[in-house]
Each structure stands twice: as C-alpha cells, then as structure tokens.
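[1] Please find the sequence and the predicted model below.
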Amino acid sequence: MSSYEDRLKALREELARRRLDGFVVPLTDEHMSEYVGAYAQRLAWLTGFQGSAGSAVVLPAEAAIFVDGRYTLQVREQVDGQHWSYQSVPQTSTAQWLEQHAPDGGRIGYDPWLHTKGWVEAARKALAGKGAELVAVDTNPVDAIWPDRPAPSAARLVVQPDALTGQSSAAKRANIADWLAGKKADSAVLSALDSIAWAFNIRGQDVDRTPVALAYALVHADATADLFVAPDKLDEAVKAHLGNGVRLHDRAAFEPALKAMAGKTVAVDPERAVAAIFEALSGAGARLIEERDPVVLPKAVKNAVEIAGHKAAQARDGAALSRFLHWLSVEAPKGGLDEIQASDRLQAFRAETGLLRDLSFDTISGAGPNGAVVHYRASDETKRILEPNSLYLVDSGGQYQDGTTDVTRTVAIGTPTAEMRDRYTRVLKGHLAIARAVFPRGTRGGQLDILARQHLWAAGLDYAHGTGHGVGAYLSVHEGPQRIATFGGGDEPLQPGMILSNEPGYYKTGEYGIRIENLILVEERAIEGGEKAMMGFETLTFAPYERALIDTAMLDAGEIAWIDAYHAQVRAVVGPQLEGDAADWLTRATAPLLERMDNEA
C-alpha cells in the first residue's frame, strides 16, 4: 500500500466495514502531546503531511486537512489537493466543517483517546443539527490498515537528578497534595508527558526531540502516587529514585484504575486529559472537578537551579551555533552547500560539546523560498542550495540535560537586496522591543505581542504565528501556559522565572523568510522612583545578529546601544569557547554597529 491515495481508499473501506460515515484523525497521542512517537503519527502516514500540528476528516466522498498559518504553504506541498481540501485553523474547525459536510443522519467516528472532552462536546453539538451521531471507536481504524505501524518505544526511563531539578520528586508531590487539599479533592490525573517527567524527576526517550516517557499518573492527597508505565522501562535505579511513595503499575492498568475510583473526587485537566479519561471516571461514579493540571504552572516558573542549568546550556549552545555561523560564512560562498548539509553540520557542532542528548525539534533549514515556509523541514525532495544573494533561515535547538535551547538566525548569503535589509531590520526592531520591554506584574503575553509587530504593521506587513512560546527545563521546547501571542493563548500572566521565546518574523512567499529568535527569562525590575512592581526580560541566547542585513539608519540610538551591549555579552560568553578563525570571526560579527559605518566611510 504505497500511495497516499491507496491509504485513503483503504480507510474508507475500513470505515464502511464498521458502518461509519466518517472519521477524524488528529495529530496527537493519548497524552495530547504536540510531538508524538512514531506509533502515533497517523496523520502523516495517511496524508503525507509532516508538520507538527494538524488534523483531518475523512468522509465517503470527500476529505479535508486542517492546519494553522504556520503550515499554509507546507500542507500544499505535501498533501495531494486532488484528494484533500485544505482548511485553515482557527477560521474553520473540524467541528464546524463537519456541521457543513457530514451526511444527514451519518455516523462519524472518533478515537476517545485522541480528543479532549471539549472537542467531543463541540463536534457532537455540530452534528446534532444534521441528525448525525458522533461515535467513539474501541480501536482506531487507521491502525487497522497501517500494516507496518511502529510499536511504542521500549526505551528505559532515566533519573533527572535533584542537582539539576532543584527540588525532589517527594517535595513536588507534597505541593500537589497541598493543592488537592485546597480543592477538597482526593486525587489528580496527570496525563501530559512533560508534567509526569517533571513531577517525578524522570526523563525518557519515547518521543523524538522531547525527553519524556509514555506514562500516566495519579497523585493523591496524601502525597503518594500511582505511576502507570510499561514494567520493562524501569530499572532498579529508577525504582529506588521513585521510592515507596510511588506505586508502580503497567501502563495498561491505567483505565481500570480510573474505573475503580467510585466515590472519589478527582481533578482532571480538560485541556490535557483526553475524553476517554473523563468517560472512565464519570462512568465509575467519581466526582470530577475540571482544573488545570497542578504541575503546569510550577513547571513553567523555573527555580534558581533550573535557571542556572539553562544558562549553562545556552552558553555552550551559543558557542556551537557561532562555530556553525563562522563555518557557514566560509563554506556557503563556495557554492553547492544544501540545506541538509548545513543542518547536519550544525547538529555536529552541537554534538561536539559532548553533552547533546538530542535536538529539541527537527531543524528548520530553509534556503531562499523554503525559508518562507514557517515550519519547513528539508528533505531530499525539497532541499535547495544556499545560493548567492539569497537568505538562509535556520531555526534549531538542542536538548541538554541541564537545559533546552531554541534559536533562530537569518543569514545573508552574498549581497542582500534593499528590501531584504528593510524587512530584516523591521523584524529586528520588533525583536528588540520585546527584549527591552518593561511591564507591570500581571501583564499577559498577549498584551506585549503588538510590540513585536508594530514596525511590520507600519509597512503593511505581518506574520502568521505567535511571537513567543514557553520553553521547558530539559523538557518540551514548546511549553505552556505562557505565550506572547494575540491568538491561541497569551492570556497567562507572566511571572519571574518563566522562559519564553522572542521570535518575530517576515515571510515572502516564493522568495525568502526572516525570523530572529532568542530565549528570554522573565525577571523582576526595580525602577527608581517607581510605584508598581515591574518586570522585564533577561536575554538568555548568545549568538550574533546578521550585520549584513541590519540597516542602521532605521535604528534609533537606544536600539543600537542595546545591540552593541548584547554583542559585547556574546563576545564575553561565547568568545572564550572559540579559537582561531572562529574567534576572529566572532570579534568582527559582534563589533559595534557603527564601526562598520566608520570603516566604510
């Protein structure tokens, strides 16, 4: 079954056998993860779409794939428009589309282990107007037609030591128990993989690019817990680390355990727990209270130990990226260098630190027009040469045991056009506006988003993604609840200790893309004579901006001073880690901006 057309046909035949008139295929797993293991890549297998967010609906005579603005170009390149219609989220949801397209009186299937309770309620309501029914399946029909579907990872769990977490697992469980007491609840369900990894100070290798293990947990008001994970993933060191306060069960025992919680008051997160969890608990007679996973906020607010580890990771990662940028400055002008060769060399520089555990996501290595595809991933079919007088966008990061990194730089290969310099400088000015922002306690990320866009808006330009996302401590590179965005989040008040990205961009379809990204730490700011508690950002990422793309005439004195001070920090942090030609390159790349003007004059 080689072609995607054949797979779509096979799914329709399987649905007909099950007396279903449609089926919804989300890109997630039983934990509502953003990045999923190979076994859960049903959307990619069915459609060919390689992005990290999306969903599809298959009906007998039509099918649709749903993606957000990051993947508008990518989905058209990877998914056959003859068989799939392209739908934009959030303008059109799967539920809204079903309301228009589902057959009257039809039976639309869904996997209750892959959807939230809220989605089920919205889809059921949308279908009701057509007399159609939403039907939970016992087994996923995509799995039934996927002959070589990978098995879930069998990798062992590992201990994340207290010296890197700054707090023991027992202390974290005690805090959850205090939270439960305040809610008058007996237990909390933890189903998000990064929440479980953080709460139990364990890590795994079950999801590419994210060091988590497939597991579920119940944490109780007496600070004990039940952890559900495949037994062969546990060694004696992990068992000893977890201790007597954590009872161990096979992952398959999770649903039966939920069904045994009659009479208990259980806190469940409607955003992170799948519908099947709610159904099992309510069916058992448990009393449910819908609350955000109690790990989410403590995990987002890094302690001093986590911050110190992150800074150490950033320092070595900045040196690896600077070595790469120097290498690129030598190799790209020779001609023949392609996107995959470039990203492979960047990964090698990170690996040479001796401390790289994984990339934090698949590197976005986009030359020329491919840089305009926001979440582009190079392949042998799509890779381009880094051509003279073009732009190259590289968005990348590393997973180190002491921290997770994420950084984007846009590089001029040869001589950029005036338009490229204008667009880059507008993006840079927005990036600086976020970096330099000072704001009162209680400010939400959504209130800051306009700062990053203002100079693009002034020229009638914009970008179709958020400005910033949270980042974990050797965990997920995309972490909530904090965001800098006016859509899809951004309502969480920022707190000291939160780490976010600062990544405005500009994308000219068919020509080039620009993005500049550093990670930033929310910190308290004392303002002399001030009357309110204020906050600002400390920049954590250290790598030069692209001097050839900066139009200094568009910058004010404060912006120039900030860039010069930042570049001085880059020299101080990264410089001692470089030698020879790379060190000389860094000195030139981080020289005061107006020195270039003086030299040219």
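    Thanks, I have it.
[2] all contacts plus neighbour counts: C-alpha atoms, from now on.
    Noted.
[3] So what touches stretch 430-446?
    Stretch 430-446 is contacted by residues 448, 451-455, 482-487, 489-495, 502-504, 516-517, 520, 525, 532-539, 559, 562 when judged by CA atoms under 8 Å, 6 or more residues apart in numbering.
[4] Same check on stretch 590-601?
    544, 547, 552, 560, 563-564, 567-568, 570-571.
[5] ok so, going back, only whichever of the contacts of stretch 430-446 are buried, select them in PyMOL.
    Burial among these is assessed by 16 or more other CA atoms under 10 Å; the matching PyMOL selection reads:
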select buried, resi 448+451+452+453+454+455+482+483+484+485+486+489+490+491+492+494+495+502+503+504+516+517+520+534+535+536+537+539+559
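[6] Contacts only, for the residue positioned nearest the centre of the chain.
    Among the residues of the chain, the one closest to the centroid is His478, at 2.9 Å (CA atoms, centre = their mean). Residues in contact with His478 (CA under 8 Å, 6+ apart) are 469-472.
[7] Tell me which of the contacts of stretch 590-601 fall in helices.
    560, 563-564, 567-568, 570-571 (DSSP state H).
[8] closest to Thr363 among the residues you listed?
    Val570 (22.4 Å; CA to CA).
[9] Quickly find the element holding Leu297.
    Assessed by DSSP states H and E, Leu297 sits inside helix 296-300.
[10] Touching that helix from outside, list them.
    So helix 296-300 is contacted by 195, 198, 470-472, 479-482, 497-499 (CA under 8 Å, 6+ apart).
[11] Who wins on neighbours among these?
    Among these, the one with the most neighbours (other CA atoms under 10 Å) is Ile499, at 31 neighbours.
[12] Just the buried positions in the next helix or strand after the helix holding Leu297, please.
    Using DSSP H and E, the helix or strand that follows helix 296-300 towards the C-terminus is helix 304-331. For helix 304-331, burial by neighbour count (16+ other CA under 10 Å) applies to 305-307, 309-329.
[13] Enumerate every residue touching Pro161.
    Asn201.
[14] one more time with 10 Å
    Contacts here follow CA atoms under 10 Å, 6 or more residues apart in numbering; on that basis Pro161 touches 167-169, 201-202, 241, 401.
[15] How much space separates it from Lys311?
    17 Å (CA to CA, to the nearest Å).
[16] Same question for Val438.
    22 Å.
[17] ditto for Ala260
    Taken as CA to CA, the span from Ala260 to Lys311 is 45 Å.
[18] next, the one to line up against it:
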Amino acid sequence: MTTSPPRFQTFDDPSHAKGSERIEALRAALREIRADGFVVPRADEHQSEYVPAQAERLAWLTGFTGSAGLAVVLTEAAALFVDGRYTLQAPEQVDTGTITVVPLTEATPEAWLGTHLKPGQVLAYDPWLHTPDGVARLERAASKAGATLRPVPDNLVDAVWAGRPRPPSGRVVAHPDALAGETRGEKLDRIRAALAEGGLDALVISDPHNLAWTFNLRGADIPHTPLALGYALVPHEGRASLYLTSPDIEADLRAALAGLADIRPRAAFEADLAGLCKAAARVRLDAATGASALKDRVEAAGGVADLGADPVTAMKAIKNAAEIAGTRAAHHRDGLAVTRFLAWLDRAAAEGVSEIAAVEALEDFRRESGLLRDVSFPTISGSGPNGAIVHYRVTRATDRTAQPGELFLIDSGAQYADGTTDITRTVAIGTPTDEMRDRFTRVLKGHIAIARASFPEGTTGAQIDAFARASLWEAGLDYDHGTGHGVGAFLSVHEGPQRIAKTGTVALKPGMILSNEPGYYRTRAYGIRIENLILVEARTIPGGDRPMLGFETLTLAPIDRRLIDPALLRPAETAWLDAYHARVREALSPDLDAPTRDWLAAATRPLGAR
C-alpha cells in the first residue's frame, strides 16, 4: 500500500495564543531588567518576511499570524500595528481587551510611543530584530517622550516562551548553474566590482535570498521559500566566507564552493566580522536587512559601517535569459495545474466546495507534474466574506463551504526548480450580483491597464500604480495594498526592490518580474483580486523618440467571463482579454485531457461570443 506525500500546508491555527497570560509574562520579564516596555517586530535577525518557527515571536505573543506587523508592550498598555492587508484579520486573532489593534493609517508605532511612553521610562529592544534606521526612529520617539531606548542582549519573548522551537537545520543544496544562468565565480566578480566602485572593503550579505543567489544554493530553513539562513562576508580581495545556520550541506555544494569560499560555522561569524574590521575596514551593511547589532559590532571592532543597498539585491532583481526561460516553463506547467483546478472547481461547486478542499485539490493538481518543490506561500482560499480578508489563511476553525451567489477568491503559487509562480483568480459560485460584476470588471480594467502599459525607461512602480486604480476611483472605490510585488526565480514570491505601489520608488528595468494584482474588498461580503505575473521588457513604439518598456504577461489561466460586464470595457480592453484567452487556450490545450480542454475552450471564448 502506498501513502501520499505529506502536504505542504496545514490548517490548524498556528498561534495558540493565550491573550493576556503571555503579555503578563513579558511584563514580568520587563520588571526583572528594570524596563518599562519592549518592542516585538515580526522579524528574524535577517529582517525576513517569512521566518522560521523559532522567530514567530509576534504570533506566539499576540496570536496575530500576518506576515508584517509590530507590537509594543508597555507596563500599562499594549498595541499591535498592522497595514491595510490585516485590518480585518488582526482584530479576529488577538485579545483586543489586552492589545489594541492600530492600523498604520491611523498611527505609526513612533507616534503611539510619543503619547504612551512617560518621562524616565525605559523602552527595550532586541538589536538583532531592527535595522539601524528602525532603531533611530525608536530613539527619536523615546527621546521626544523623555524616555530612554535600551538594547538587550537576550530577547525577552524568548525568555518567557516555553517550548520555543529549535533553530532550523534544513539541507543546503546546489542550485544548478544551468538554471541560475551564471556561475558563482561570475557573480562574485560582479559583487567585487561593485565594492571597488563604491570604495568598500567588504560586504556583509545578511539577506538569505541574496546569499542563495550569490552562491547558487537553495535550502529548507523557511517554509515555502527555499532559503538557507546565514551570512556571508565578501571582501574586495580574497576569499569569501559563508556562515550557514544548518550544518547539513550537500557534498556537491561543498565541492563547488571549495575554490571560491570558506564554509564556516554560524557561531564564527561575529568574531570573523570583528577581525575583518580591525584594520578600519569600510564594510557595506544592507540598510534593508542588516541588523542594528551588526552595525554595533563593526563599529566596536574599529570598522566603518557603510549603510546602503546590498548590490546583490539589484543584480538578483534582473533575471537573465536562463532564469526567464525557466520562469516561462514553470508558468506553463503551473497554468496547466491551475486550469485543471478551475475546471474541477466549476464541477464541484454544484455539490459544495469548502475552502480547505479547494486548497488540497489545487496542491494535488500541482503535484501531478512531479516537479513541485513546495507551494510558494500558504494558499489564500476565501469564499464569501472570508475573501474580503486580504491575506486570509483558512484553518479548520474558519473553514466554510462556498454558497450559491458568492465569490470564491483563491490566491496561490508554486515553487519549481526553474521558477516561482503566484496567481489569483476570483470565481463566481452560481449567479453573481450586478454589483459583483461591476466591481470585478473595474478590477479587470485596472489589471488590463497595467498589462497594456507602455512607459519610458526610468519609470517607477509608483508612477504606474494609479493605472490599476483609476476605474475603481471613478466609482469611489480603492484597495489597501500594493498593485504588484517583485518575484524571484525559485526564490521568494515577494522580492524587492521593484514593486508597483504608491511607495514603489525603484525604476523598473527589463528582466524584472512583478505581480499585477489589483483588487476590491467589500467587508464581510466578498473579495475580488485578479493576479498574473508580468516580465518587464523593452518595447518599440513606431514614431517614438524615447526608449520604452512594457510588460509580457507570464501567467496562463482563464479569467472568469461570468463576472465581466462587457459594457464597462473599452474595445481595446476587450481585445486584450480575448487575445490573452486565445494565448492561454493555444498554449495549454495540447497538454490537457479532453474534458478539461473542452472546458477551457468555453472559458476562453471571445467575450462577445455566447
């Protein structure tokens, strides 16, 4: 008898928070060190979005399981700060009698501290969980209130967290040069050239994504993202040193690195960094992921901490030909799985489909390729009112069956060795209302506006973000998340520095991959999001006199025609949709079984056809 492989996702509530009991335990720890408050970000020592279980301090303390947030616990007050993605989720998860949920649109942590800290009080923080810039903001807030900011050597949450998970120790393996498109040596040469240009003696690689990219390695220390936690020191001259948390390193990778870098235990990193700095070395620390503790150690050893961008981040963002080819292959494979799932969902909806059943079915369709390494994030499977929670994660306690007349939003992605995917589709269960069709069509118009956009070189994501919102704005509507995030190549599904958002200040360049995902959410009723991944490419416009860029849509899966009001679309928008659907049909049909092929033909017929 054969057994199925374990699923990549579980559906139990991961927090198990006990509300005020854990807050009071933290306050007791504060009294022991004579402090009056502690800052608890959702971060690990690499400032990561996705963190290992042992670093889920915010979830353990408060019950909030979102991927971004920060809590401040004072002796007489506690607050959790969340962005627009989590304003519905957070109050459902935390004990609001103990912790006040504060949307960032209402107050920043610094502003809240300014009104709640008292003169003479001490605010403590873990310097490994904050960047120097973040510490500077806390310092200003404390100073303004007449209080003092103090680093602590040991995290106070760890001190009261009974049964805290052990550090991860996943296997670290080589990522083939054929998929990476560039050797480790070539990448190190590029990094050293950037150091020379900046007058730097060394680089600390503190971002595990950059570590994986530089050394063509992948790991298993983080759920859903193939990362090996650790650091690297790359001097301007001489061998690099690699410090991995996990000791389980594949022999092939050791052999490949032997001529380029020393593999050292993680415990040796801080001493080696101090030794590097004794000669007053100028060391680049990544302003985005380098912990304040790193700056402290560089300066204590006599070095100069040069805070700025890790040059690897910009290199990694621009995919080479091999990475682009792999990404296209991954999207074709993933499109087949998603299309099979959508056809299944259409059939199963008549009998009733639960959110968990949809997650499991989609994972099964992806597994059929034999190439699925993991899902790229926990699937967001929200029916009816749950779809209005932007980053909803279904649990056995919240699982519900979609009802006729509702919308089903499913946002999912996959990790394959040749690429990372991320796709959202919103599907009608039964007959949608006129309002649903209006809102869906406005979101679709925004999606098409991004997909069709042409823009001059140097344009940032912030400059085109409004394209996706214009039709919603016309109706007095909007959404509280960015329109697009960067995506890695068998790396993180959320990758910077590129993004399409009001805060997207980085110029878009050919080779960058982003999501295109406008949405609309009616609280406690339904959610709508349409997401494809897009590749920035050079664009030639006849008669133009500027170098121009545009997007190639990578994702291949139908968009629900039943939710579209054709009267709201302009002819060019209808033409784009029909052409996209024709491309999906042509690309996927040869590899589908006959019933699914027939379903796809109906799902992708021209909008004017009946």
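    Sure thing, it's come through. Predicted, not measured: the structure shown is a model, and the values here were computed from it.
[19] What's the TM-score once they're superposed?
    After superposition, the two chains reach a TM-score (TM-score structural alignment, normalised by the length of the first structure) of 0.97; 593 aligned residues with a CA RMSD of 1.1 Å.
[20] Out of the contacts of Pro161 of the first structure, the closest to Ala253 of the first structure would be?
    Ile202 (20.1 Å).
[21] roughly how far apart are that closest one and Ser168 of the first structure?
    Taken as CA to CA, the span from Ile202 of the first structure to Ser168 of the first structure is 11 Å.
[22] any shared contact partners between those two?
    With CA under 10 Å, 6+ apart as the test, Ile202 of the first structure and Ser168 both reach 160-161, 241.
[23] Can you pick out the ones from these that are in helices?
    Those of those lying in helices (DSSP H): His241.
[24] quick one: which of the shared contacts of Ile202 and Ser168 of the first structure is nearest to Arg7 of the first structure?
    Gln160 (41.2 Å).
[25] what about stretch 143-155 of the second structure, how long is it end to end?
    22 Å.
[26] correction: stretch 464-472 of the first structure
    Per CA to CA, stretch 464-472 of the first structure runs 24 Å from first to last residue.
[27] do stretch 257-271 of the second structure as well
    22 Å.
[28] so it corresponds to what in the first structure?
    Taken onto the first structure by TM-score structural alignment, stretch 257-271 of the second structure occupies residues 242-256 there.
[29] Kindly report the same for stretch 199-209 of the second structure.
    Against the first structure, stretch 199-209 of the second structure falls on residues 184-194 (TM-score structural alignment).
[30] just stretch 483-496 of the second structure next, same as before
    Against the first structure, stretch 483-496 of the second structure falls on residues 467-480 (TM-score structural alignment).
[31] can you give me the strands in the stretch 451-600 of the first structure?
    468-470, 479-484, 499-502, 505-508, 512-515, 518-525, 534-539 (DSSP state E, counting those that start in this stretch).
[32] So which of those is nearest Leu386 of the first structure?
    Nearest of those (CA to CA): strand 512-515, 11.6 Å.
[33] Identify each buried residue in that closest one, please.
    So, applying 16+ other CA under 10 Å, buried residues of strand 512-515 of the first structure: 512-515.
[34] do stretch 345-361 of the second structure as well
    Under 16+ other CA under 10 Å, the buried positions of stretch 345-361 of the second structure are 345, 349, 352-361.
[35] same thing with stretch 517-529 of the first structure?
    517-524.
[36] Which of the residues you listed sits closest to Asp104 of the first structure?
    Glu517 (48.1 Å).
[37] gap between that closest one and Glu503 of the first structure?
    Glu517 of the first structure is 4 Å from Glu503 of the first structure, by CA to CA.
[38] for Ser3 of the first structure, same thing?
    37 Å.
[39] cool, Leu248 of the first structure as well?
    With CA to CA as the criterion, Leu248 of the first structure and Glu503 of the first structure are 41 Å apart.
[40] Equivalent analysis for Arg377 of the first structure, please.
    18 Å.
[41] Repeat that for Ala61 of the first structure.
    Taking CA to CA, one finds Ala61 of the first structure at 41 Å from Glu503 of the first structure.
[42] any idea which helix or strand carries Asp296 of the second structure?
    Assigned by DSSP H and E, Asp296 of the second structure falls within helix 292-300.
[43] residues of that helix that come out buried?
    Those would be 292-295, 297-299, for helix 292-300 of the second structure by 16+ other CA under 10 Å.
[44] In JSON lines: those residues, plus distance to Asp189 of the second structure.
    Converted to JSON lines, these look like this (distance: CA to CA, whole Å):
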{"residue": "Ser292", "distance to Asp189 of the second structure": "28"}
{"residue": "Ala293", "distance to Asp189 of the second structure": "28"}
{"residue": "Leu294", "distance to Asp189 of the second structure": "24"}
{"residue": "Lys295", "distance to Asp189 of the second structure": "25"}
{"residue": "Arg297", "distance to Asp189 of the second structure": "27"}
{"residue": "Val298", "distance to Asp189 of the second structure": "24"}
{"residue": "Glu299", "distance to Asp189 of the second structure": "27"}
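[45] Could you check which residue of the first structure pairs with Arg570 of the second structure?
    Looks like Arg570 of the second structure aligns to Asp556 there (TM-score structural alignment).
[46] Was I right to think its match contacts Thr425?
    No - in this structure, Asp556 of the first structure is not within contact of Thr425 by CA atoms under 10 Å, at 11.5 Å.
[47] For these two, indicate the residue with more neighbours.
    Thr425 (23 against 10).
[48] if you go through the stretch 1-150 of the second structure in chain order, where are the helices?
    Using DSSP state H, counting those that start in this stretch, the helices assigned to the stretch 1-150 of the second structure run over residues 20-32, 57-62, 89-93, 109-116, 132-144.
[49] Show where the second one falls in the first structure, residue numbers please.
    Here helix 57-62 of the second structure aligns to the first structure at residues 42-47, judged by TM-score structural alignment.
[50] The matching stretch vs the second structure, average distance?
    Its aligned residues in the second structure lie a mean 0.5 Å from stretch 42-47 of the first structure after superposition (mean CA distance after the TM-score superposition for the first structure).
[51] can you pull the buried residues of that stretch?
    42-47.
[52] hmm, who's touching it?
    3-8, 10-11, 24-29, 38, 48-56, 65, 75, 78-80, 83-84, 140, 142-143, 145-146, 149.
[53] Narrow the residues you listed to those in strands?
    Among the contacts of stretch 42-47 of the first structure, the residues falling in strands (DSSP state E) are 24-26, 55-56, 65.
[54] By neighbours, which of the residues you listed wins?
    Neighbour max across these (other CA under 10 Å) = Ile65, 26 neighbours.
[55] Identify, from the shared contacts of Ile202 and Ser168 of the first structure, the entry nearest to Arg292 of the first structure.
    Gln160 (24.3 Å).
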